[in-house]
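[1] give the three-dimensional model of this entry:
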Amino acid sequence: MTAVLPRSIPEYLEQLRAALRGADPALVQDALYDAEEYLRSELAANPGMAEAELIASVASSYGAPEEVADIYRDTEVKVTRALRAPPAPPRASTSGRFFGVASDPRAWTALFYMLLSLATGIVYFTAVVTGASLSGGLALTIIGIPVVILFVGLVRVLSLVEGRIVEVLLGERMPRRPVYASRELPWLERIAAMFTDPRTWSTMLYQLLMLPLGVLYFTVAVTLGALSLGLGLGGLAALLQGFGLPMGELEFNDGVINGPGGAAIVMLVGTLLFFVTLHLARGIGRLHGALAKQLLVKTSQQ
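    Below you'll find the predicted structure:
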């Protein structure tokens, strides 16, 4: 049964939202934004045309809501397949799965994200705290409202930036367009909608959390990385004493280990710790991607 063609832009967007029910929330946000931008640009280019007429005329070129939804679903599958890193060859043994993490690009990109998160966390935390302080202090003045609007706008821009970082480095699908907001509403109602939208506050919460999380991620990555490299390279240097490198004494497990055997053990521990670090980074990347999706993306279908 063919659905009734919408007669206004908001009705078109609601039908598109309904047709995308069950799809990734980030995909829904992108599709709604693109559709509204296209329809409103067409409306501006044809000022004498009614919305119902416009939608009927573009239905053949842009597509009805159900057709657009199908196109976005199909495109998403194709893009995901094209951008997906080649899967690592399956490994049946436990040791193969343990050491195979080195061939997983997501482990390396997640490790890089852990190192980067300290810088991004400082930026996000500073922006939210400074913006909230200025907004609160100027709320009763003439310039208070513009400052508040700019602050919320900055929060949303930073949300998009973080979304791109999370999608590229952690592999979690995030919005590539700003959040959809009905342009039929008056300005005051649209401003009020920004503050009543739970996503605005969850985004600020995420950006505040990024500072302690960034400190934690950076500390874990640097500590484990430095320790594993130090033990591995130190053990290797001891093994190469025949090339003029002094052996020295290596402290290990509260004891003193001398000789090639002890140096080999230290090098083995450092090597194993490095692979443990990659496994930990990959796990943290998955958990953080889920957290970002929960707090930065509007999941309701209302």
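
[2] make it CA atoms for all contacts and neighbour counts henceforth
    Fine.

[3] tell me what the helix ranked longest in the chain is packed against?
    As far as residue count goes, and with DSSP state H defining each element, the longest helix of the chain is helix 198-239. Contact here means 3 or more Cα pairs under 8 Å, 6 or more residues apart in numbering; DSSP states H and E; on that basis helix 198-239 packs against helix 105-137, helix 144-170, helix 259-296.

[4] tell me which residues of the first one come out buried.
    Of the residues in helix 105-137, those scored as buried under the neighbour-count criterion (16 or more other Cα atoms under 10 Å) are 105-115, 117-118, 120-125, 127-128, 131-132, 135.

[5] and H288, how many residues sit next to it?
    Counted with other Cα atoms under 10 Å, residues neighbouring H288 total 18.

[6] relative to A263, how far out is L250?
    Distance, L250 to A263, by Cα to Cα, to the nearest Å: 8 Å.

[7] neighbour-wise, which of these two wins?
    More neighbours surround A263 than the other of L250 and A263, with 26 against 19 (other Cα under 10 Å).

[8] show me what contacts that one?
    The neighbourhood of A263, defined by Cα atoms under 8 Å, 6 or more residues apart in numbering, consists of G234, G235, L236, A238, L239, L250, I257.

[9] ok, A35 touching Q15?
    No - here A35 lies out of contact with Q15, judged by Cα atoms under 8 Å, at a distance of 11.3 Å.

[10] for the comparison step, fold the sequence that follows:
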Amino acid sequence: MNASLPRSIPDYLDRLREALAGADPALVQDALYDAEEYLRSELAENPGKSEAEVIAAVASSYGAPDEVADIYRDTEVKVQTALRPPAPPRRKSALGRFFGVVADPRTYASLFYMVLALATGIFYFVWVVTGLSLSLGLSITIIGIPLLILFFGSVRILSLVEGRLVEVMLGERMPRRPLYADRSLPLMERIKELFTDPRMWSTMLYFVLMLPLGIFYFTLATVLIVTSLASIAAPVLVWTGFADVGMSVDGWTLINLQNDVLYTNVPYWGLPVLFVGGFVLLFVTLHVARGIGRLHGSLAKRLLVKSAQTA
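    Take a look at the predicted model:
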């Protein structure tokens, strides 16, 4: 067994990545980080031993790369099964699938993410634009380069924060550990790798895109929700006597407040149509939210997670 073990920590990580080929890139990132952290800590506790000796010593407890890969795959299945919300019952009819969206917990999480995206989008955009422009502007001074390095480090931290939001609300598996760094490399090489990492720039692109996406998500969610609820509420208020029908035709405001009396400019014959339309629009809104959640989760996965093939 020892003859087949890697002779160095980078070699161990390369073989672990190969053993995890085909697995989720987020899982690969977590496994590589955990393995390096464990092996580096063992190497620090045994300063008189080489990397090969440390790897051989911990092989029985931590495992060879193939064994670790199998453990991570099995654990991932168990964890995802435990964290996955109960699946809604499968509907056979088209109407069942249309109205069954109300029983999917992921729908409401996606809708909440659409509303929250405005705040996070503004923060990410301001952070990236301000941090990048300030760091580059001061790069000719003595504090410019350290400030730029700190800014790039903060981007990696924010990518993990956004990843947790995406995984919890949208259900897309995202990294739970940062990217591992080869600490055996000289400091300048590690800094160079930080600047040349394509995933760093794609993360900043994602943060910049979050502003227009956040505005779009928030506007779409609020308009659809308000329109559907108002369309349902207006007929109910008229039928229960809390509002009256006005014949005004200038504008399409569903409820007008005139002289402390509620009016709606929809005629009586249109109230049932308005009520049914609002009810249907509410379910359409839930479908739209769930669809946007899936699309945005895929976008976040593509821009925030380093592919195992290119790592």
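
[11] what value does the TM-score take for this pair?
    Laid over one another, the chains give 0.94 as their TM-score (TM-score structural alignment, normalised by the length of the first structure), with 298 aligned residues with a Cα RMSD of 1.9 Å.

[12] could you export the helices and strands packed on helix 198-239 of the first structure as JSON lines, including distance to Y180 of the first structure?
    Formatted as JSON lines, the entries for these read as follows, by distance: least, Cα to Cα, whole Å:
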{"stretch": "helix 105-137", "distance to Y180 of the first structure": "22"}
{"stretch": "helix 144-170", "distance to Y180 of the first structure": "12"}
{"stretch": "helix 259-296", "distance to Y180 of the first structure": "13"}
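
[13] for F98 of the first structure, which of the ones you listed is the nearest?
    helix 259-296 (7.3 Å; Cα to Cα).

[14] show me which residues of the closest one are buried.
    Under the neighbour-count criterion of 16+ other Cα under 10 Å, helix 259-296 of the first structure has 260, 262-271, 273-282, 284-286, 288-289, 292-296 buried.

[15] now stretch 218-225 of the first structure
    F218, V220, A221, L224, G225.

[16] give the aligned range of it in the second structure.
    For stretch 218-225 of the first structure, the aligned range in the second structure is residues 218-225, judged by TM-score structural alignment.

[17] contacting residues around that stretch?
    Stretch 218-225 of the second structure is contacted by residues L111, M114, V115, L116, A117, L118, L281, L282, T285, A289 when judged by Cα under 8 Å, 6+ apart.

[18] quick check: the gap between the first one and V168 of the second structure.
    In this case it means L111 of the second structure. Taking Cα to Cα as the criterion, L111 of the second structure is separated from V168 of the second structure by 13 Å.

[19] what of the third one?
    For V115 of the second structure, the distance to V168 of the second structure equals 15 Å [Cα to Cα].

[20] residue contacts, A52 of the first structure?
    A52 of the first structure sits next to P6, R7, S8 when contact means Cα under 8 Å, 6+ apart.

[21] let's see that with 10 Å instead.
    Residues touching A52 of the first structure, when contacts are defined by Cα atoms under 10 Å, 6 or more residues apart in numbering, comprise L5, P6, R7, S8, I9, Y12.

[22] any chance of these in JSON lines, plus neighbour count and distance to T203 of the first structure?
    Rendered in JSON lines, the data for the contacts of A52 of the first structure read as follows (neighbours: other Cα atoms under 10 Å; distance: Cα to Cα, whole Å):
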{"residue": "L5", "neighbour count": "15", "distance to T203 of the first structure": "35"}
{"residue": "P6", "neighbour count": "19", "distance to T203 of the first structure": "33"}
{"residue": "R7", "neighbour count": "15", "distance to T203 of the first structure": "34"}
{"residue": "S8", "neighbour count": "16", "distance to T203 of the first structure": "31"}
{"residue": "I9", "neighbour count": "21", "distance to T203 of the first structure": "28"}
{"residue": "Y12", "neighbour count": "21", "distance to T203 of the first structure": "28"}
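
[23] just flag the most distant two among those residues.
    Greatest spatial distance among these (Cα to Cα): L5 and I9, at 10.9 Å.

[24] joint contacts of those two?
    Between them, L5 of the first structure and I9 share these contacting residues under Cα under 10 Å, 6+ apart: Q15, A52, I55.

[25] from those, which ones fall inside helices?
    Here DSSP H is the test, and the shared contacts of L5 and I9 of the first structure give Q15, A52, I55 as lying in helices.

[26] could I get the residues you listed as TSV with distance to S93 of the first structure?
    Formatted as TSV, the entries for those read as follows, by distance: Cα to Cα, whole Å:
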residue	distance to S93 of the first structure
Q15	50
A52	62
I55	58
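
[27] now, which of these sits nearest R173 of the first structure?
    So of these, ranked by how close each gets to R173 of the first structure (Cα to Cα), first place is Q15, at 23.0 Å.

[28] how close does that closest one sit to G285 of the first structure?
    Applying Cα to Cα, one obtains 35 Å for the distance of Q15 of the first structure from G285 of the first structure.

[29] rewinding a little: quick one: the longest helix of the first structure to the second structure mean distance?
    Compared with the second structure after fitting, helix 198-239 of the first structure has a mean deviation of 0.6 Å; criterion: mean Cα distance after the TM-score superposition for the first structure.

[30] list of residues touching the helix or strand following that helix?
    Note on helix 198-239 of the first structure: by DSSP states H and E, the next helix or strand toward the C-terminus is strand 250-252. Judged by Cα under 10 Å, 6+ apart, the contacts made with strand 250-252 of the first structure from elsewhere in the structure are L231, G234, G235, A238, V256, I257, N258, G259, G262, A263, I265, V266.

[31] now stretch 148-158 of the first structure
    120, 123-124, 127-128, 130-132, 134-136, 138-139, 145-147, 159-164, 178-179, 191, 194-195, 199-201, 203-204, 207, 296.

[32] if we use 7 Å, what do you get?
    Contacts of stretch 148-158 of the first structure from elsewhere in the structure, counted by Cα atoms under 7 Å, 6 or more residues apart in numbering, are G131, S135, M204.

[33] and the second one, how far from V128 of the first structure?
    Per Cα to Cα, S135 of the first structure is found 10 Å from V128 of the first structure.
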